[in-house]
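Chemist: predicted model and sequence below, questions to follow.
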Amino acid sequence: MEITVNHQNHQLKETCSVEQMLVILLSGDAKGIAVAINQTIITKSNWSNHLLKDGDQVMLIKATQGG
């Protein structure tokens, strides 16, 4: 299965949840991350339930401090 994350293609062996994808791609460090799939925000409470599909466009946004 192929998905696009922040404009880069990634191959996943099988269907997985947003939560599982974050563990694979970020080594489990998902603090301060917002996730949008196909331009729809996925709330953190739904990460374990939302299954990715082949061709999904994923945008990961990391909160930063500054001013």
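Modeler: Right, received. Where do you want to start?
Chemist: all contacts plus neighbour counts: C-alpha atoms, from now on.
Modeler: Noted.
Chemist: what strand or helix carries residue 19?
Modeler: If you go by DSSP states H and E, residue 19 is part of helix 18-26.
Chemist: need the contact partners of that helix.
Modeler: Residues from elsewhere that reach helix 18-26 (Cα atoms under 8 Å, 6 or more residues apart in numbering): 28-30, 47-52.
Chemist: residues of that helix that come out buried?
Modeler: 18-22 (16 or more other Cα atoms under 10 Å).
Chemist: okay, pairing it with this:
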Amino acid sequence: MKMTVNGRDVDLPENVTTVQDLLDHFQLNKELAIVELNQSILDKSTRDGAKLTNGDRVEIVQFVGGG
């Protein structure tokens, strides 16, 4: 599947079909991630099961500690 993630065109394996799969693929902590799918910020309660399709545009912001 081809999509744009954080402004970069990427080819993803066939097993990446949901936002949870995408976060796992990039080894991101889902508790710290905010996900925007096609210009809509996803609610954390439903985000993980959101289906991805070819051509989607995803932005992922992950909060980190520090100063």
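Modeler: Structure's in. What do you need? Not measured: the values here are computed from a predicted model.
Chemist: which of the buried residues of helix 18-26 of the first structure sits closest to residue 41 of the first structure?
Modeler: Using Cα to Cα, the shortest approach to residue 41 of the first structure within those belongs to residue 18, at 11.6 Å.
Chemist: now the closest one: how far from residue 27 of the first structure?
Modeler: For residue 18 of the first structure, the distance to residue 27 of the first structure equals 13 Å [Cα to Cα, to the nearest Å].
Chemist: ok so, going back, using a markdown table, lay out the buried residues of helix 18-26 of the first structure together with distance to residue 64 of the first structure.
Modeler: As requested, the buried residues of helix 18-26 of the first structure are exported to a markdown table (distance: Cα to Cα, whole Å):
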| residue | distance to residue 64 of the first structure |
| --- | --- |
| 18 | 21 |
| 19 | 21 |
| 20 | 23 |
| 21 | 22 |
| 22 | 18 |
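Chemist: so which residues of the first structure form strands?
Modeler: 2-5, 8-11, 33-37, 40-42, 57-62 (DSSP state E).
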